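J.: I'll drop the sequence and a predicted model, then ask my questions.
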Amino acid sequence: MGCLGGITSPFWSLRERRGVDLPHNKVTAEMPTRTMPVPSKVILPMQQHVGARCTPLVKRKDHVNVGMLVGHAEARTTADIYSSVSGTVTEVRNIYYANGKSDVAIVIEPDGEQTVDESVWPPEVPDYRMLVHAVKYSGIVGLGGAGFPTELKLDVDVDSIDTWLVNGAECEPYLSSDYREMIEHPDTIRRGLETCLDLSGVPHAIVCIEDNKPKAIELLERTFADDPRVDVLAMPTRYPQGAAHVLVRNATGREVPRGGHTTDVGCVLFNVTTMSCIGRFLEDGMPLVKRRVTVAGDAVANPQNLEVCIGTPIREVLEFCGLREEPHKVVTGGPMMGVSQVDLDYPIVRQNSGLLAFGEASARELETTACIRCGTCVNSCPMSLSPIEIMKAYRRGDMAALDRLMADLCMECGTCSYVCPARQPLTQNVRLARADLKAEKRKAKGR
């Protein structure tokens, strides 16, 4: 192995030191994963991924087993959904997300047996085409939070790829789910990555880990010590180091073009837990039905890393960990890019790596004051954008200015809002601007 552990990226010094230093608050980092008991019910939304919503394949009173296919769509951009428990379907109903959008969900009452479905069997993957085909039916999506179907990330022209990046940065505060995956399952990370390299012919891989995780860096160095194709790279600890375009730039020195993808610069990028899930799926054939979630925040009595059945209601997870006080704000994901929840009966879905509950004191809204034109948001933006100017252009409906300011490059990392001394809602406004600009461009293409 060409070991890069212990030194920073050779390309880091070529870039401005953007982003922000955040308090880590990773109190669960050295806590081994616990398995939460089977919940009283699971709720499986049919939209747990980027792309087309799945169609329910079961109806009320049907019996299901663990790993049984319950949601499927014929669209190319989608990901099948599987039951995480054995039991009886009690209803198929509408649910609503925090953003007001609706979905269809299958509700299952577990029987406590956790009987594995007879369809669960390790796949045979003699070549890369069969690997892509197998992963299509694994239910695996990007587990760093994006939820993009993994099969589509694999289904690329591998002859144009020379570097496979594995993202173990986990730069969000509180979260330690990916870290525990590296500590507890380096074997399945290796199985997944080496299978991808063997079958694709991609010659080089870099496992990227922030340097505040020395145990993970050392362990994965040992794990890949006899594989010269794989480097382990210690990245500077700075948010948002784990963002795709930032990681590619800092690990390889390559700049993803505007509107482009990592594959345009010869890179494929997978989250480390996604890679581990591929390795595990190849071993036992069990589709994605469970995931590790970091449960933390000052309202949580016993912060911990939990392996939960996908579809477990948030309320039951919080009750299992205990609460110091009634949460004032509950967030799925990390505090910077996570989503505030309005309904604790909403379930843990496969993109969720964290569940954070905060008390009233820490979750209070701060007063917004006038912009003082300090430029802090501009100097901190990892994409070198001007969030304040984008917000102004959005508010006056100036699409030409939004295009000129490249609002579509925003990754919604939250850095600008975090550093703004005036507490301006920059990220929220840039998110809306980005959506409007994309819609305008789609409209223009259709003319």
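T.: It's in.
J.: Please make it C-alpha for all contacts and neighbour counts, starting now.
T.: OK.
J.: Do I have it right that Thr369 meets Cys420?
T.: No - using Cα atoms under 8 Å, Thr369 is not in contact with Cys420, being 10.1 Å away.
J.: Just want to know which of the two has more residues nearby.
T.: Neighbours per residue (other Cα atoms under 10 Å) separate Thr369 from Cys420, with Cys420 holding more: 22 against 10.
J.: residues contacting the more buried one?
T.: When contacts are counted by Cα atoms under 8 Å, 6 or more residues apart in numbering, Cys420 is found next to 376-377.
J.: Could you count how many residues lie near the closest residue to Val116 other than its chain neighbours?
T.: Nearest non-adjacent residue to Val116, counting by Cα to Cα, 6 or more residues apart in numbering: Val66, 4.6 Å away. By other Cα under 10 Å, the residues close to Val66 number 23.
J.: putting a second one here so we can go through both:
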Amino acid sequence: MLKTFSIGGIHPEGNKLSAKSAIQELPIPKIATIPIAQHIGAPAKAIVKKGDEVKVGQLIAKASGFVSANIHSSVSGTVFKIDDVMDATGFRRTAIIIKVDGDEWLETIDRSKDLVTEITQTKEEIIKNIGEAGIVGLGGATFPAHVKLSLPPGKVADVLIINAVECEPYLTSDHRVMLEKADEIMVGIQILMKAIDVKRAIIGIESNKPDAIAHMTQISSKYPGIEICPLKTQYPQGGEKQLIAATIKREIPSGALPIEVGAVVQNVGSAFAVYEAIQKNKPLFERVATVTGKSLKNPSNWKFRVGTPVNDIIEASGGLPEDTAKIIAGGPMMGKALVSVDVPLTKGSSGLLLLAEEETARKDIKACIRCGKCVSVCPMGLEPYLLMVLAEKKNYERLESDSVMDCIECGSCSFTCPANRPLLDYIRLGKGKVGQILRARK
């Protein structure tokens, strides 16, 4: 029987339209717009200025704190300007804009395709160099990887869990990376195991990827301590707490982190980035993303350079369909709608979903019928209908006591509500305000 988490969950249609599409390389943009904040935490600080010549892989913005991440140039050329530009959220944020001239890489980057399996660096060197390479969680959260690997004093991990679930409908970039870069991923996992000093790693993969499960199982047999764990196709299987519950049957207490139950979780794409950083001395300046949609001519998986305009990757996939009503950055459950196709792709860009009008139109909101469906599907055991009411009434004290901060914003409640109530919208608003209150209290 396939493993899964025990509380809630839904099963939306998979729509993995691009699963058979091999990874292609997107052409280098003429101008790269590289934001200095592509991660959770403090924005990096630019260390280049207008007129500077830069190469691919060169550090252009330095982390400004422990929870921050370095930013490297994804292109070679001249810094045109440093300015505030609109990002994927619609806000104006600082970015380094580079006019591209050729494709000259730093000589220190190993560009060969040779697999390097020997790990020569110490655990301290690994963590330091992962931080230097600017690696963040590539599943969407973009939490700096070196921070996760720097275990708090007194905490010990006994297992590394690799999130290869990719439970969001439509997205297939992790799926393709597993099929095409399995050995590199395995070495990257061994590097992560050494960094946190564990002998066991579990790769969780949903059962709707049988080819990836078979391939990764075959490849992992050459690498001691790494096991493949097929999981039931059930959203949000890729949530950190849900993945831990499914794979090792441990429950994380409210407000706690995975290390409290002896686990560290990293995305499978991050494991590949770690391999490139440690074995090839390559910073994180490119990644794979899915571009998909039912009306799109060529649903595809692309390796792109950070700073490439969204429009470039859409055009490479066949162009914007006439019936497109909304472009989602990420998947349909947790992704955010873009305000423009001129915004840049970033480290956190796991996919773009182009939706037609009939797929995006909101239905009329009706009164709550007290059916309890939102409660039954909540993977965190919350009461979404009540949290929405409390958020509407701005009862932040009650929101806090009713554990609104435990919400993982998966959208299962809104998906299942027969009254079409915007549960997650209000919960997000309430959660944001409670978060402000908690930070002010500290």
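T.: Thanks, I have it. All values reported here derive from a predicted model rather than from experimental measurement.
J.: on that earlier part again, so the residue nearest to Val116 of structure 1 sits right up against Ile108, yeah?
T.: No - using Cα under 8 Å, Val66 of structure 1 makes no contact with Ile108, being 11.2 Å away.
J.: what's the overlap in contacts for these two?
T.: Val85.
J.: Can you show me the helices along structure 2?
T.: Along structure 2, counting by DSSP state H, helices occupy 123-132, 145-149, 173-180, 182-196, 210-220, 240-248, 268-280, 310-316, 357-360, 373-377, 384-392, 396-401, 412-416, 423-441.
J.: matching residues in structure 1 for the second one?
T.: The counterpart of helix 145-149 of structure 2 in structure 1, counting by TM-score structural alignment, spans residues 150-154.
J.: mean shift between that stretch and structure 2?
T.: Taking mean Cα distance after the TM-score superposition for structure 1, the mean distance separating stretch 150-154 of structure 1 from the aligned residues in structure 2 is 0.7 Å.
J.: what about that stretch, distance to the chain center?
T.: Centroid displacement of stretch 150-154 of structure 1 relative to its chain, using Cα atoms, centre = their mean, to the nearest Å, is 14 Å.
J.: Let me see the residues that make contact with it.
T.: Stretch 150-154 of structure 1 has contacts (Cα under 8 Å, 6+ apart) with 77, 132-133, 135-136, 140-142, 268.
J.: what comes up buried for that stretch?
T.: For stretch 150-154 of structure 1, the neighbour count (16 or more other Cα atoms under 10 Å) marks 150-152, 154 as buried.
J.: Looking at the alignment, what corresponds to Leu438 of structure 2 in structure 1?
T.: Checking TM-score structural alignment: Leu438 of structure 2 goes with Lys441.
J.: That should have said Val389 of structure 2, apologies.
T.: Taking TM-score structural alignment, the alignment pairs Val389 of structure 2 with Lys392 from structure 1.
J.: likewise Ala32 of structure 2?
T.: By TM-score structural alignment, Ala32 of structure 2 lines up with Val42.
J.: quick one, what contacts its match?
T.: Counted by Cα under 8 Å, 6+ apart, Val42 of structure 1 has contacts 84-85, 107-110, 309-313, 347.
J.: same thing but 10 Å
T.: If you count contacts by Cα atoms under 10 Å, 6 or more residues apart in numbering, Val42 of structure 1 has them with 83-85, 87, 89, 105-110, 309-313, 346-348.
J.: Out of these, which are shared with structure 2?
T.: Using both residues aligned by TM-score structural alignment, their matches' Cα atoms under 10 Å, structure 2 keeps these contacts from the contacts of Val42 of structure 1: 83-85, 87, 89, 105-110, 309-313, 347-348.
J.: right, and out of the buried residues of stretch 150-154 of structure 1, which lies closest to Glu172 of structure 1?
T.: Thr150 (21.9 Å; Cα to Cα).
J.: Great, nothing more from me.
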